[in-house]
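J.: okay, here's the prediction I keep looking at, along with the sequence it came from:
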Amino acid sequence: MGKAHSPYQLPRLGTKREDTSSFLSARAQHGKQQLQKHKTNKPLRFGTWNVRTMCPGLVNLDPTKTKDIRKTAVIDRELERLQVDIAALQETRLPDCGSVKEKNYTFFWQGLSTNQPRLYGVGFAVHNRLVKAIHTPVAASERAISLRLNVKGGLLNIICVYAPTLAASAELEDKDRFYDSLQNVVNSFPVDEQLFILGDLNARIGSDHQSWPVCLGHHGIGNINDNGQRLLEFCSQNNMCVTNTFFSVKHRHRVSWCHPRSGHWHQLDFVLTRRQHINTVKITRTFHSADCDTDHALVISKVKILPRKTYSTRRPPKPKVSVTKMGMTENRETFRKAFTALCENEMGECRVDEKWNILKSNIYDCAIDSFGTKKFSNKDWVEQNETTLSPLLEEKKRALINYKNKPSQSSKDHLQHTKSVLQRESRRCANEYWSNLCSAIQNAADMGNTKAMYENIRVALGPNITKIAPLRSETGEPITDMTKQLERWVEHYSNLYSVEKPAHQVLEQIIPKHRELTELDTEPTELELSETINKLSNGKASGLDNIPAEVLKYNRDV
């Protein structure tokens, strides 16, 4: 038996210096491969966070009352910093259902109707790289919403919930209705599929492991209350466990909410899973550094689950040509020389479509090399003043952590001071931002530049909110199963196109008949082609060839 070698070990050939360099280069290459493998096989991180309102657009028309232009942008930055893949959000307080895409995450939510008070509300923040791997979230009510994620080995179901508080003890029907609705959602998923329930359950479950050996681990905290009794009964009925109690972490990493009067910390935000799947959870703990002006801390659970790789038949879009640099003479001259050098080669005998493909490829490549690519910049006032606000945000975060670790009057006063300084500077930056934006909109309107005017208006309104309309059957019931959805579409189009609808004879007589335009059969002249190119409008979206009209207009002589 030979001696075992490491994966990056090489045979000893050549001089000692050559052997050492070859060995180090092989080891470095192996390390890169292991690092890349670790990145691709990175386990998922689920989170639950009571955000206390989630506004995706303009908060106030008065800049003096501005704190955050978009709460979704603040949550987006915090979740990206802590590398959360999917976060369950509670108390979103947004009407109806919808979605909005931010820089790193796409937000989905479900709330009460528009004409009702902005209470409760639940939602998800899904990382943009996982959006293609999920099914559209399905809402059971304003307190429960679920989604399905394609993972290796099948489907994973995630439910986001927001339970009634303990103060709602007089409204027992609401609690019964909530747990009945949650039970219906759980029953809708197969038993063999993995299930996670994340949310603010407003319950204290205590630490009695002996009475609840299936539901609780050895690391619970506090005493049980009525809501906790309901929650543990629900877990026992569905063979589920509270993952927060199964890991030995610091006390501050087990609690997520501080009582405003007593100052005692409690665990109200939980991550539940089936008892047979508890071995997939690596750790569940609280992160107090996450800050979005809420009294709840972010709870993150790391699970040994890998998302399934999604494939798309669509090719990635090509970068767009920058039209802002076409006015410079040196860039035009660079384009002229590059395009002339490519066109010197004869195309030979080929079809017209082949010649056009070669021509548009040469135009696009030369335009990219000469004018560069278009850079998209749609920053709000927080991103534009990041250098000014980032130190203040970090100071506020440190003051918040210090107050949570050592609550005292001095630490509380320091936290209030940092908040007031940040708010004052935020108002100044927001006021300056909105003044400049309003001036740009007004100047564009005065000059008749409607394109610039509407672009600035879209910047002011923030990202577009997409309304989610679930697919329904003929009886009006929502359809969540993918196979049944496809069957429903087949049924709809079969009924739509199965009946032949011939044109009426009267309509055939009314429609006028035009003569044949035989002059269009002749080839266009260079003058006609030049005049047509000159009539192209600037600022329009490029077609499938990705060549903007400005490239053709400014380089007609080439």
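T.: Now that the structure is in, tell me what you want to look at.
J.: CA atoms for contacts and neighbours, from now on please.
T.: Fine.
J.: can you count the residues close to Lys375?
T.: 10 (other CA atoms under 10 Å).
J.: excluding covalently adjacent residues, which one is nearest to it?
T.: Closest residue to Lys375 apart from its sequence neighbours, by CA to CA, 6 or more residues apart in numbering: Ser322 at 7.5 Å.
J.: residue contacts, that neighbour?
T.: 368, 371-375 (CA atoms under 8 Å, 6 or more residues apart in numbering).
J.: give the buried subset of those residues as a PyMOL selection command.
T.: Typed into PyMOL, the next command selects the buried ones out of the contacts of Ser322 (criterion: 16 or more other CA atoms under 10 Å):
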select buried, resi 368+371+372+373
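J.: now the contacts of Ser322 as a markdown table including distance to Arg230?
T.: Conversion of those to a markdown table gives the following (distance: CA to CA, whole Å):
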| residue | distance to Arg230 |
| --- | --- |
| Ile368 | 63 |
| Phe371 | 65 |
| Gly372 | 62 |
| Thr373 | 58 |
| Lys374 | 57 |
| Lys375 | 54 |
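J.: another one to put next to it:
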Amino acid sequence: LRVKGRFFNISIINVHSPHSGSEDDEKDAFYEQLNWTYNSCPKHDVKIVIGDFNAQVGQEEEFRPVIGKFSAHVRTNENGLRLIDFATSKNMAVRSTCFQHNLRDKYTWRSPQGTESQIDHVVIDGRHFSDIIDVRTYRGANVDSDHYLVMVKMRQRLSLAKSVRYRRPPRLDLERLKLPEVASRYAHSLEAALPGEGELLEAPLEDCWRSVKAAITNAAESTIGFVERGRRNDWFDEECRAILEEKNAARRAMLQYNLRDYEEAYGQKRRQQHQLFRAKVRHQEELEFEDMEQLHRSNETRKFYKKLNGSRNGFTPRVEMCRDKNGAILTNEREVIDRWKQHFDEHLNGAEAEAGVQGGRREDFIGAAGEGEEPVPTMREVKDAIRKLKNNKAAGKDGIGAELIKTCLH
């Protein structure tokens, strides 16, 4: 993750190291990958490595310049030595063991047997050592994990540039145009809103199109309406909310008293919560399957496959990054655009495409010179072309789908 700062950008690397019982080859491969990722970050960025290192860092005197003196453990284990070696080789510091807190606020992981360890760490460039001013755990934050939430307090000036969140514009419910009464209302509303033929002929072409576009858009919004966005997680109801609150209360009691009875009570509430959530999800899936079966029976093929793909793929986030030729992740918008330009230049505008243009085949696409202008299409040809437009296709920048124009043809 790369965060834009006012003076320095911040590259944050999240890791999950193999546990202590893993083979040495697996650990070596992990640190080789971490070393490659670190080196691929921009040179002048503030580099921070965070995550589960499965490493216990001790309080040995010889490691003090790298680890400080306030670790939760006295001796460093093998994974801890690997972490210290990596930090030393990169001139970094382990800041999670540099601040004096109560022992319970240093532990980051609780084993199934009830023992606790400090195995999640925060490592930062030695040059920016003082940017991190505190690291501690918050045991009360329930993340449904055997790890505790680690808080890092950092002194850094971030960029004031606001990130504009993309908001999908509402879509017109074009399916309603299949209803005769809706199509009739839309046609009459559009006919009343369109400017006269004489007015259109006298105005510039761009002004004509703006008038027609406004008439189509206003008529469609007033008579057709927009598609209602379905809510996700409809299965989460008051029963789910109640069992979740009971589980959280049991967890707080377990952390406060640290007794076996409270631990067993929390485990029981956690199992009940998971069982209830799974049952609710299964019931919701059964309802969706019934809807898909009904669509299949009524021969609504497009709606059927749309619902099927939605249930199969689930939520798909927007991807606004890519990799360069060397595999490094690009997040800057300008760099991503340049990378795509480079990709298409190499694959579509390469030597083979250039040879085709130089070979004299350009006339196949744009016509030979001297043929003269094409005749103006007749009204019948225009109507035939509009009727041949396919339905259910994405609208252009103006947001006007083919159905909105085809419905008004006489």
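T.: Looks like it came in fine. This structure is a prediction, so every number in the text was calculated from the model and none was measured.
J.: TM-score of the superposed pair?
T.: Once superposed, the chains reach a TM-score of 0.76 (TM-score structural alignment, normalised by the length of the second structure), with 388 aligned residues with a CA RMSD of 4.3 Å.
J.: all strands of the second structure, in order?
T.: 2-3, 10-16, 46-52, 92-94, 109-110, 116-117, 120-125, 132-138, 149-154, 322-323, 329-330 (DSSP state E).
J.: and for Asn9 of the second structure, the neighbour number?
T.: 19.
J.: that one -> the first structure?
T.: Aligned counterpart of Asn9 of the second structure in the first structure: Leu155 (TM-score structural alignment).
J.: and its match, what does it touch?
T.: Leu155 of the first structure neighbours (CA under 8 Å, 6+ apart): 148-149, 193-194.
J.: same check, this time on Lys152 of the first structure
T.: Taking CA under 8 Å, 6+ apart as the test, what Lys152 of the first structure contacts is 305-308.
J.: and if we set it to 7 Å?
T.: 306-308 (CA atoms under 7 Å, 6 or more residues apart in numbering).
J.: check Asp120 of the second structure too.
T.: 51-54, 108 are the contacts of Asp120 of the second structure under CA under 7 Å, 6+ apart.
J.: and the residues you listed as TSV, adding distance to Ser130 of the second structure and neighbour count?
T.: Shown next, in TSV, are the contacts of Asp120 of the second structure (distance: CA to CA, whole Å; neighbours: other CA atoms under 10 Å):
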residue	distance to Ser130 of the second structure	neighbour count
Gly51	20	16
Asp52	22	19
Phe53	22	23
Asn54	25	22
Thr108	22	23
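J.: which one among these gets closest to Ile386 of the second structure?
T.: Gly51 (57.8 Å; CA to CA).
J.: and the closest one? What does it align with in the first structure?
T.: By TM-score structural alignment, Gly51 of the second structure lines up with Gly199.
J.: from Ile12 of the second structure, how far off is the residue nearest the centre of the second structure?
T.: Most central in the second structure under CA atoms, centre = their mean is Pro317, positioned 3.8 Å from the mean C-alpha point. Relative to Ile12 of the second structure, Pro317 of the second structure is positioned 21 Å away (CA to CA, to the nearest Å).
J.: same check on Val281 of the second structure?
T.: 35 Å.
J.: and Asn79 of the second structure, what's its match in the first structure?
T.: So, by TM-score structural alignment, Asn79 of the second structure is matched to Asn227.
J.: more neighbours, Val281 and Ile12 of the second structure?
T.: Ile12 (19 against 16).
J.: surely the more buried one meets Leu34?
T.: No. With contact defined as CA atoms under 7 Å, Ile12 of the second structure does not reach Leu34; the gap is 12.0 Å.
J.: quick revisit: return the most buried member of the strands of the second structure.
T.: Stretch with highest mean neighbour count among those: strand 92-94 (a mean of 25; mean count of other CA atoms under 10 Å).
J.: just to check, Lys269 of the second structure is in contact with Lys247?
T.: Yes. If you go by CA under 7 Å, Lys269 of the second structure and Lys247 touch, sitting 5.1 Å apart.
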